[in-house]
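Asker: pasting a predicted model and its sequence here:
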Amino acid sequence: MSKSFITGFPRIGEQRELKFALESFWAGKSEFSEVEKVASELKARHWGYQKDANIDFISVNDFSYYDLMLDNIVTFGAIPPRFKGLSETELYFSMARGNKTSVAMEMTKWFNANYHYIVPELSRESTFSLNSDKILNEYKEAKAFGIANPKINLIGPITFLALSKTTDGSCALCHLDALVEQYAKLIDQISNLDNEVVVQIDEPIFVTDKAEKLAEKIVPTYEKLTTKSNVKIIFMTYFEHATEAVKEVVKTKIWGVGLDFVHATCQKSSLEILANSDKTVFAGVIDGRNVWVSDIEAKLNLINEIKKYIPSERLNIGTSCSLLHVPYTLKYEEKLSIKEWLSFAVEKLAEVKHLRKLVDGEKFCESGEAWLKANKNAIESRKTSDLVNDKAVQNRVANLSKFQRDVAYEERIKIQKAKFNLPELPTTTIGSFPQTPELRQVRNAYKKALITKEAYEADIKKYIDDCIAFQEECDIDVLVHGEPERNDMVEYFGEQLKGYAFSTNAWVQSYGSRCVKPPLLFGDVSRPKAMTVEWITYAQSKTKRIMKGMLTGPVTILNWSFVRDDKPRSEIAKELALAIYDEIDDLQNAGIRIIQVDEAAFKEGYPLRRENIPAYEKFAVDCFKLSVSAAKAETQIHTHMCYSEFNDIIKTIEAMDADVISIETARSGNELLKIFKSVGYKQEVGPGVYDIHSPRVPSVEEIATQINVLLEVLPKSQLWINPDCGLKTRKWEEVKPSLKNMTAAVKIVRLS
């Protein structure tokens, strides 16, 4: 008989309970004991959901106050020197968010997902020490709750080091032996918890091309971690195939291997290897990264193909990855028109439950039969619905002929510089200003028809007026309107596009307490009317300075939406690009001279295997260029990218042909900028000069130093000065002094 498993479960709370508890604590309104209380309630609730669904392998240590990688840093004592000496709670959140004296640790995307992790920070002198309290206590907590055999989740030592950065150019993986020694101590402690303990060790680094060089480290590492006969280790991978790793895992005493059968391009080679082994296979067949109802009949066929290699007694059925990447539950979605087509985390538990029963040929009760019938009806109705297909959109995409701007960059920039007459090191911000509680209340009241359109617009205009006045007071060169009308940089546009649906409560953790509510792209996409022109032109009418129009790019809208899985993403991206094309044309015709098309999620859409990268790069670049191809030579196109390591994609960025690109560099010095210089990048660049993910206010001297560091790489004529990212999540009392210090620092550097 097969068993069921969940790779991991979300933790922020189905109504964002952990988010609000954390933010209350950070604001000094409550004690940390209140956060701990909420955490205990959430863990119990999540275990209860899985227990009710008869899940056999229920995870512990998949819960975190901020980030699991940060938890690993604490567990193994890999604390950067600048944070040592702090109390336990202060240390934890200072590493994540910074404090008055120390900048936060770097943050970047978890592989090609929209989740951010804290990057471990090591050096030659780094040492490790074990603090296993969280893990052991959570196991005992789950046992007390009634979970018979909790599965302990850990991030693997090879992945931990491969995702680390070093501050002195040393090799992070040179610490592998020292780190594994601490992991072995942890396994020893775990072995004393129960007669038998299952430990899931996540090693997703082996689904990337790095697996070719790292695979040789598996056997010596896991020989040291499989010495306890009562500890059964699962080598868990997800997001792609892990063939190189599987070849090595079968040589070890590892008990189980987790494979992703949803997002992997091919798992046949791994199955052939595992067929001749004794390893138990944890088959991730229910999509942990998207929200559409699983076609249970198709999933059963997939399992039957897997069973040609792996017998039922060595086969377990579960999710392709942690359910961290999807919303919690549909139970709050009372107005969602496409609800029957969707499956969130709690609903996926039912999919795992029923699929496992089908695999083993178990008899269904009446409610089970009803569930299967509803699943079949949902799959069929989605295929045939008139909501999905739009012939006009399909014809426009089929007849595309223009994919780039008419005038080359060298000529455009001459025209733009003459027209704008901006100073050296022009200053701007990335787009958004603080989303205050009052502003959210106004939007919410208007959405619920509690205030009139006139009252709503008056409040939004007042916010824009205040933003403009403040920016002029700071002497910022290119202004933004602050985006007070926008809830989210993707959701706002999705709400105005045909082919999208929207949830009430489908929140997903992005990092820490930050949550996003991705829109649901279910049909052919088009723009019925202008989306931003009214507010941008109003803002431009209130100032003589240049007002920058703010749009989200097609690739980011695609990557930050839950996207239909019945059509190639490249075709969907073209539909989105045409909607942005139309908006740019309307903006420039309304007198807007600079337009920023954010591609914050461009990098995270990259395939994890190099053989799949050219196809992605082609459609991503083509669709960005298509979206901005409406821009005249005198219209300057900016773009913004987040959390990107650009050394491997710099030529692709160059091919996008934006006039100005702003990037996040505050946590990484000028290392990213050196990449732009090394390839002779000719367009202008706006490296972030301070970190907006931390509440600390940088001084004038600190920012001036940062600018001078940037000038060691690129000349003044090529640089813009701006914060790292949008200011939406910050408070005005942080934003105002930071921006004033930024412009003061620029003036000092201009005169030097």
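Answerer: Perfect, thanks for sending it. Numbers count the residues shown, from 1 in each chain.
Asker: contacts, neighbours, all on C-alpha from now
Answerer: OK.
Asker: I'd like to know how many residues surround I218.
Answerer: The number of residues packed near I218 is 18, by other CA atoms under 10 Å.
Asker: T436 too?
Answerer: 15.
Asker: helices of the stretch 101-250 of the chain, start to end?
Answerer: 133-145, 157-162, 176-191, 211-214, 218-223, 243-249 (DSSP state H, counting those that start in this stretch).
Asker: same question, the stretch 551-700 of the chain
Answerer: 554-559, 569-589, 613-628, 650-656, 671-678, 700-711.
Asker: closest to T221 out of those?
Answerer: Counting by CA to CA, T221 lies closest to helix 613-628 out of those; the figure is 30.4 Å.
Asker: let's have the helices of the stretch 551-700 of the chain in TSV, adding mean neighbour count and distance to V407.
Answerer: TSV is the format used below for these (neighbours: other CA atoms under 10 Å; distance: least, CA to CA, whole Å):
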stretch	mean neighbour count	distance to V407
helix 554-559	27	22
helix 569-589	22	16
helix 613-628	21	12
helix 650-656	16	14
helix 671-678	17	23
helix 700-711	19	29
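Asker: nearest to K542, out of these?
Answerer: Nearest to K542, of the helices of the stretch 551-700 of the chain and by CA to CA, is helix 569-589 at 16.2 Å.
Asker: the closest one vs helix 613-628, what angle?
Answerer: 20 degrees (axes from the mean of the first three to the mean of the last three CA atoms, to 10 degrees).
Asker: could you tell me the end-to-end distance of stretch 27-34?
Answerer: 13 Å (CA to CA, to the nearest Å).
Asker: A further structure is provided below for comparison with the first:
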Amino acid sequence: MSIKSSNLGYPRIGENREWKKLLELFWAGEITEETFEAEMEKIRLSHLRKQQEKGIELIPVGDFSYYDHVLDTAIMFGLIPKRFKTDEKKISLQNYFEIARGSKGKVASEMTKWFNTNYHYIVPELEEAQPILLENRVLTLYKEAKEKLGINGKPVILGPVTLLALSKGYDEQKQGELLQALVPLYIEVLQRLEEAGAEWIQIDEPILVKYVDDNRLQQFKEVYAAFHQAVPNLKLILQTYFESLERYEEIVQLPVAGIGLDFVHDSGQNMAHLQSFGFPNDKVLAAGIIDGRNIWKSNVQEKAAFIETLSNIVSKDRLIIQPSNSLLHVPVTMKNESAFDTIVKDALAFADEKLAEIILLTKYLNQEIPLNEVINYDRSVQTLNHSSFRNVKHVQDALANLSQYPSVRIAAAKRKELHDERWNLPTLPTTTIGSFPQTKEVRQQRLKWRKGELSDEQYEQFLHVEINKWIFIQEEIGLDVLVHGEFERTDMVEFFGEKLEGFAVTKFGWVQSYGSRCVKPPVIYGDVFLKEPMTVKETVYAQSLTKKPVKGMLTGPVTILNWSFIRDDIDSADVLNQIALSIRQEVTALEKNGIGMIQVDEPALREGLPLKQEKTESYLKAAVYAFKLSTSSVKDETQIHTHMCYSHFEDIIEAIDALDADVISIETSRSHGELIKSFEDYHYQKGIGLGVYDIHSPRVPTFEELMQNIDRALQVLDYRIFWVNPDCGLKTRGKEETIAALKVMVEAAKAKRSLLNYIQYNS
């Protein structure tokens, strides 16, 4: 038998984001549910057909989603938050999207990052959960592929242990009870798939790359023993990704037909385990050998050599070649990209190209194509590595002499005295995170400018009108610290990718971040440096319109790194410091032009945290240094802000304090109580704003909600350091809802401020 080819998952959004557009038409009420379903089916089938035409043997089915695969799995098994439950036996589309997005009177479920990626999943809520098989969606999608395309696909389902591990609202005993209740439901799904003709099933259990204690190991043993007993002839692949497998010796003995391992992001540990402990003779090894998270072509000769080494441990007839993880995390295709330098373009591979790469590698290993085809393929990356793009002398000299750039400021308490004297802000000052609604007109004008239909002068005049309008709105609302609105920016990382040398921006390189929200990560292909100021012009113009402070708005080096596709030929810490030096220059330029508050956002700091505890310290040390390298050139009276998204804040609270920012704002509204618990044991003394309402939902918060959120925060935080703000930027919201929500926020802040002032006056 020969080596097989496989895929783990395909991008949902389509080559032209047709998936996203269809979702938003449906949400806006512009198409019917029937039209929505029919068009989604076309998209879904086109993705399967493409993989079929490429020659992939094990094609995933069930990875397609209308919003999020974790939400799909939770709903399939009836794990629906109590506030969204109805008497219907099958959940409606409206109810499905309400859980993800919220609705009037119903707060959306929490959303957080999928392991250490920029994809967000909807967190299942298990409180009072009673599992029941509502619908066997995986069976439906398997039959669809088989009947309409003749594809005997590989059904993909998120495993029960990972599903519960990623959920909230349970204790250890509750989790055990739920797992016991879920196993028979999973077995029913598997049995129906077997009856329908499925041969291979991919069960994703990525929680296996994180800490696996004895209790979790026992859960895996019991669950997969039950599966094997119920469907002994079904070929189950226990799939992991993003890191190396924990408890390797025990997990590979589970009664499954195959084990899927990531050999790209595992730091060599999976291979070390194989070499030390071997691999069972009764299993296949699904080798994640093609990078599913980055966009560079593989060196196929190196990959083939790696597989030859593997074949000394696992015979070739028991090897499957596949990506390291689902291709959900990369853009769809390179075929429409035309703006790249040829040297760079020739070295890139998006999802479709990675599928072709899997086939190339598989055919070469099966001796179906000659060596010269592989040699020709590998030349492009070698050419880029030796190009001038990756050998810029002044950048490499700066990296070699980082000690000449100070990264320490005077004590934060002393800086606060200077800031209080300079700004004289009220108690509980109000601000926003940075962006304001990007209306259809804003996007149209930017597109016209890019096409050359508007001159630079005309586009700048349009931006001035928008900035002027929103400075006036902010003053009318009563905000204390203003922003210019970021109307010139497509995305908080892509914008800087367009401005910095060593970066390239794709035309159609979209990836899903959450729901219909897609982003275009820039490509870091060479040494990074700043040629000219990036944000000074718009910020200085905004400041000229008001006496209130206007924050300069920048994205920090860690977030730019984590939300970009980075070069993989040098250490990521070197790339990080190249970016930090560039941001440092921009911070200095803003200050020289009279901007006294500068926000350097790091929303991706937590998501970049390694999945392995032993790697955490070095990552955080590098992240803190890069931030301080970016922000420590300013005068003592200049106030540095930062913003970050929430996810298990307690994991990084000391590192966040070490950033030494004067004010930090944190996205927290969907999990406000959980975050605040972090401060009950940690005495934070610098300025802090906990997001008091959720910008990911279209609903306008009530005055009572905001007062409650402020009150809860002030139970553990000194009111003298507390700021009031939304939990993230307002780019994706509508104008009217934005204004309405900010008015309520300012009203709540003023009410609480008056009460505090009264108490202080009478104490």
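Answerer: That came in fine, so what should we check first? This is a predicted model, so every value here is computed, not measured.
Asker: sorry, back to before: could the helices of the stretch 101-250 of structure 1 be laid out in a markdown table, adding distance to R514 of structure 1?
Answerer: Putting the helices of the stretch 101-250 of structure 1 into a markdown table (distance: least, CA to CA, whole Å) gives the following:
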| stretch | distance to R514 of structure 1 |
| --- | --- |
| helix 133-145 | 23 |
| helix 157-162 | 23 |
| helix 176-191 | 30 |
| helix 211-214 | 31 |
| helix 218-223 | 35 |
| helix 243-249 | 34 |
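Asker: select, out of the helices of the stretch 551-700 of structure 1, the one closest to V207 of structure 1.
Answerer: If we rank the helices of the stretch 551-700 of structure 1 by CA to CA, the stretch that ends up nearest is helix 613-628, at 14.0 Å.
Asker: so the closest one aligns onto which residues of structure 2?
Answerer: Mapping helix 613-628 of structure 1 onto structure 2 (TM-score structural alignment) gives residues 616-631.
Asker: swap in stretch 538-550 of structure 1?
Answerer: Under the criterion TM-score structural alignment, stretch 538-550 of structure 1 matches residues 541-553.
Asker: give me the distance from that stretch to the chain's centre.
Answerer: Centroid displacement of stretch 541-553 of structure 2 relative to its chain, using CA atoms, centre = their mean, to the nearest Å, is 31 Å.
Asker: buried sites along it?
Answerer: A542, Q543, K548, P549, V550, K551, G552, M553 (16 or more other CA atoms under 10 Å).
Asker: which one of the helices of the stretch 101-250 of structure 1 lies closest to K373 of structure 1?
Answerer: That would be helix 133-145 among those, by CA to CA, at 33.6 Å.
Asker: name all residues that make contact with Y538 of structure 1.
Answerer: By CA atoms under 8 Å, 6 or more residues apart in numbering, the contact list for Y538 of structure 1 is empty.
Asker: which stretches of the stretch 351-500 of structure 1 form strands?
Answerer: 478-479, 498-501 (DSSP state E, counting those that start in this stretch).
Asker: would a markdown table of these with distance to Y681 of structure 1 and mean neighbour count be doable?
Answerer: Formatted as a markdown table, the strands of the stretch 351-500 of structure 1 follow (distance: least, CA to CA, whole Å; neighbours: other CA atoms under 10 Å):
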| stretch | distance to Y681 of structure 1 | mean neighbour count |
| --- | --- | --- |
| strand 478-479 | 23 | 22 |
| strand 498-501 | 37 | 20 |
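Asker: can you tell me the mean distance of the one helix or strand L25 of structure 2 maps to from structure 1 after alignment?
Answerer: Using DSSP states H and E, the element containing L25 of structure 2 is helix 18-27. Superposed on structure 1, helix 18-27 of structure 2 shows a mean distance of 0.6 Å to its aligned residues (mean CA distance after the TM-score superposition for structure 1).
Asker: quick revisit: compare the strands of the stretch 351-500 of structure 1 and report which one is nearest to K143 of structure 1.
Answerer: strand 498-501 (40.4 Å).
Asker: what's the closest one aligned against in structure 2?
Answerer: Under TM-score structural alignment, the match for strand 498-501 of structure 1 is residues 501-504.
Asker: please apply the same query to stretch 446-461 of structure 1.
Answerer: Counting by TM-score structural alignment, stretch 446-461 of structure 1 corresponds to 449-464 in structure 2.
Asker: quick one: end-to-end length of that stretch, please.
Answerer: Terminal-residue distance, stretch 449-464 of structure 2 (CA to CA): 15 Å.
Asker: and stretch 105-115 of structure 2, by the same measure?
Answerer: 30 Å.
Asker: which residues sit against that stretch?
Answerer: 81, 83-84, 98-102, 119-125, 607, 611, 646-647, 670-671, 697.
Asker: do that again at 7 Å, thanks
Answerer: 83, 98-102, 119-123, 607, 647, 670-671 (CA atoms under 7 Å, 6 or more residues apart in numbering).
Asker: neighbour-wise, give me the winner out of the residues you listed.
Answerer: That'd be I122 among the contacts of stretch 105-115 of structure 2, by other CA under 10 Å, with 26 neighbours.
Asker: wait, it sits on D72?
Answerer: No. Using CA atoms under 7 Å, I122 of structure 2 makes no contact with D72, being 9.4 Å away.
Asker: now for the lengthiest helix in structure 2, which elements pack on it?
Answerer: Ranked by number of residues, the top helix in structure 2 under DSSP state H is helix 735-761. Packing partners of helix 735-761 of structure 2 (3 or more CA pairs under 7 Å, 6 or more residues apart in numbering; DSSP states H and E): helix 703-714.
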